[in-house]
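*Asks:* Need the 3D shape of this:
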Amino acid sequence: MSATIFPVGHYTGLRSSDDGPAHTVRIGWRQHRLDENAFGTWVLAHGLPANGKAAWAEADLRAQAGDSLDVTAALRKLAGEDLITTVDGDAETFARTHRLGIYFVGLGNSPQEPDQFAIGLPGLGTAATVDSDSYELWQWGSIAPTLWHSCELRASVTSRDDRTVSAHDAAGEILGDLRLLVASGCAYLDAVVSD
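*Replies:* Okay, here's the model as predicted:
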């Protein structure tokens, strides 16, 4: 299984300076300036909503980029600035060092699809419709200090007398939910920043 790529940071727009315009991405309190090549690769690292909860690997990113970007150079730059991260089996370390930020508001479910929940903006429409697990992560993940706290919560809620779910197991489950939320533009990852 190949490593799953996640973009890290919150896009804050195109800014001008003496060096010319650059796209800025915030992690914690720090702003990172990206040229067009790095920014394009960072955007593609979000994945495609149609991919759902499936892993998004470097090969998928390269296939989408084609010849339009120098993905090798961009990935090196992005990794050096912690603007992308890869999860290759150790979901716990990833969950302990990252937190979730959200976009939009919850629009609820409908009588026609009671197990699907809409996320978007009232009056403007739905950005994504997700299942209850993804919605729960989106809804509560932004108030948890780390994704690991969300994993612990999911484990405690899904454990039963006859079946115990560990936070480590929940971390593996959350990766798919997170992929869907990030690819749909409903959430972003931020690094856990100590004071």
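
*Asks:* Only C-alpha atoms from now on, for both contacts and neighbour counts.
*Replies:* Noted.

*Asks:* and H23, how many residues sit next to it?
*Replies:* The burial count assigned to H23 is 19, neighbours taken as other CA atoms under 10 Å.

*Asks:* want to put them side by side, so please do this one too:
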Amino acid sequence: MAAAEPLVFPLGHAMGPFHQQRDAPPAYWVVRLGWDSPLLPDRATADVWALAHGHPETAGRTPWTRTELCRAASAAGVSDPDAVLGGLLERGLVAEVTPGTDDAATFAGTHRVQSLLLGLGELPDRPGVDGIGLLGMPALAQVPLGTYEFWQWGHLWPTLTEAAAGLAEMAAQAPEHAPEEADPVQVLDRVLHELHRLLSVHAVYLDRSLAVADAQR
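*Replies:* Prediction:
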């Protein structure tokens, strides 16, 4: 059986474009990552980095891989998305991660999640589904309880590894829980597979752990 293609994850929080003059096109785009503010030097790079977040309509159903990202980037007019993606990978602004591997464990131990937007609670017309978004507007993300709890609590831990362990410990305290809900390894695997449902609507962003950020400062 062929190995699964790695998932593609963007790293950092978008700070927006920088215009050197009023009404001029952006000179570059800024990303906040750890203690750094790396720049995306052109539209193609900014577009591919943005597309690494996934697409809301397919997130959770279609794994967001290099193949899917490059297909979407080509459709958006990027002439050589694979080369652009390669440059972002080299700079550490995008990561390729295969859940369940040693590399995934290393990634999870050196990165953290930061939550954005607001929790809207269980949707009245969809029992068991929780919304994330902005007050007074339709939910941008509609997710199962496990994903909602990751969004709600995951940022309190310094790494994704510790977040998965903490969520597993919380689940184990419930009188009725599935075995996989209390297994940190399986929780991390689920988190990685679900991340694009949150990334694609900017409900979270991925950052370096503070320990890594401090070491690179």
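
*Asks:* And the TM-score between them?
*Replies:* Comparison of the two superposed chains (TM-score structural alignment, normalised by the length of the first structure) gives a TM-score of 0.89, and 194 aligned residues with a CA RMSD of 2.2 Å.

*Asks:* Would you mind giving the residues in the first structure matched to the strand of greatest length in the second structure?
*Replies:* When secondary structure is assigned using DSSP state E, the longest strand within the second structure turns out to be strand 126-133. Applying TM-score structural alignment, one finds that strand 126-133 of the second structure aligns to the residue range 113-120 of the first structure.

*Asks:* How far away from the center of its chain is that stretch?
*Replies:* Stretch 113-120 of the first structure has its average C-alpha position 19 Å from the chain's average C-alpha position, going by CA atoms, centre = their mean, to the nearest Å.

*Asks:* Now it: buried residues?
*Replies:* 116-120 (16 or more other CA atoms under 10 Å).

*Asks:* In TSV, list these along with distance to S150 of the first structure.
*Replies:* Rendered in TSV, the data for those read as follows (distance: CA to CA, whole Å):
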residue	distance to S150 of the first structure
Q116	20
F117	19
A118	20
I119	19
G120	22
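
*Asks:* ok, back up a step: would you mind pulling the contact partners of the longest strand of the second structure?
*Replies:* By CA atoms under 8 Å, 6 or more residues apart in numbering, the list of residues contacting strand 126-133 of the second structure from outside reads 117-123, 139-145, 148, 203.

*Asks:* Helices - which of those land there?
*Replies:* Cross-referencing the contacts of strand 126-133 of the second structure against helices under DSSP state H gives 145, 148.

*Asks:* Just the helices from the first structure, written as ranges.
*Replies:* With DSSP H as the criterion, the first structure has helices spanning 36-44, 58-65, 71-80, 91-97, 132-141, 147-158, 167-183.

*Asks:* hey, which of these is tucked in deepest?
*Replies:* For the helices of the first structure, average neighbour numbers computed from mean count of other CA atoms under 10 Å are highest in helix 167-183, which has a mean of 22.

*Asks:* helices and strands around it, which ones?
*Replies:* Secondary structure elements in contact with helix 167-183 of the first structure, counted by 3 or more CA pairs under 8 Å, 6 or more residues apart in numbering; DSSP states H and E, are helix 91-97, helix 132-141, helix 147-158, strand 187-191.

*Asks:* now the shortest one: which residue numbers in the second structure?
*Replies:* Just to be clear, that refers to strand 187-191 of the first structure. Using TM-score structural alignment, the residues of the second structure aligned to strand 187-191 of the first structure are 204-208.

*Asks:* Can you tell me what sits against that stretch?
*Replies:* 10-13, 33-34, 110-116, 151, 198-199.

*Asks:* Stretch 44-52 of the second structure now?
*Replies:* Stretch 44-52 of the second structure has contacts (CA under 8 Å, 6+ apart) with 8-10, 29, 40, 64, 69, 72-73, 78, 81, 84-85, 88, 93-94.

*Asks:* about what we covered before: how far does the match of strand 187-191 of the first structure sit from its chain's centre?
*Replies:* A distance of 6 Å separates the C-alpha centroid of stretch 204-208 of the second structure from that of its chain, computed with CA atoms, centre = their mean.

*Asks:* After superposing, tell me the mean distance of that stretch to the first structure.
*Replies:* Once the two structures are superposed, the average separation between stretch 204-208 of the second structure and the matching residues of the first structure is 0.9 Å (mean CA distance after the TM-score superposition for the first structure).

*Asks:* ok, now stretch 161-170 of the second structure?
*Replies:* With mean CA distance after the TM-score superposition for the first structure, stretch 161-170 of the second structure averages 1.7 Å from its match.

*Asks:* so where in the first structure does that stretch end up aligned?
*Replies:* Under TM-score structural alignment, the counterpart of stretch 161-170 of the second structure in the first structure spans residues 148-157.

*Asks:* neighbouring contacts of the matching stretch?
*Replies:* Against stretch 148-157 of the first structure from outside (CA under 8 Å, 6+ apart): 92, 95-96, 137, 140-141, 144, 164-171, 174.

*Asks:* from the chain's centre, how far out does that stretch sit?
*Replies:* Distance of stretch 148-157 of the first structure from its chain centroid, counting by CA atoms, centre = their mean, is 18 Å.
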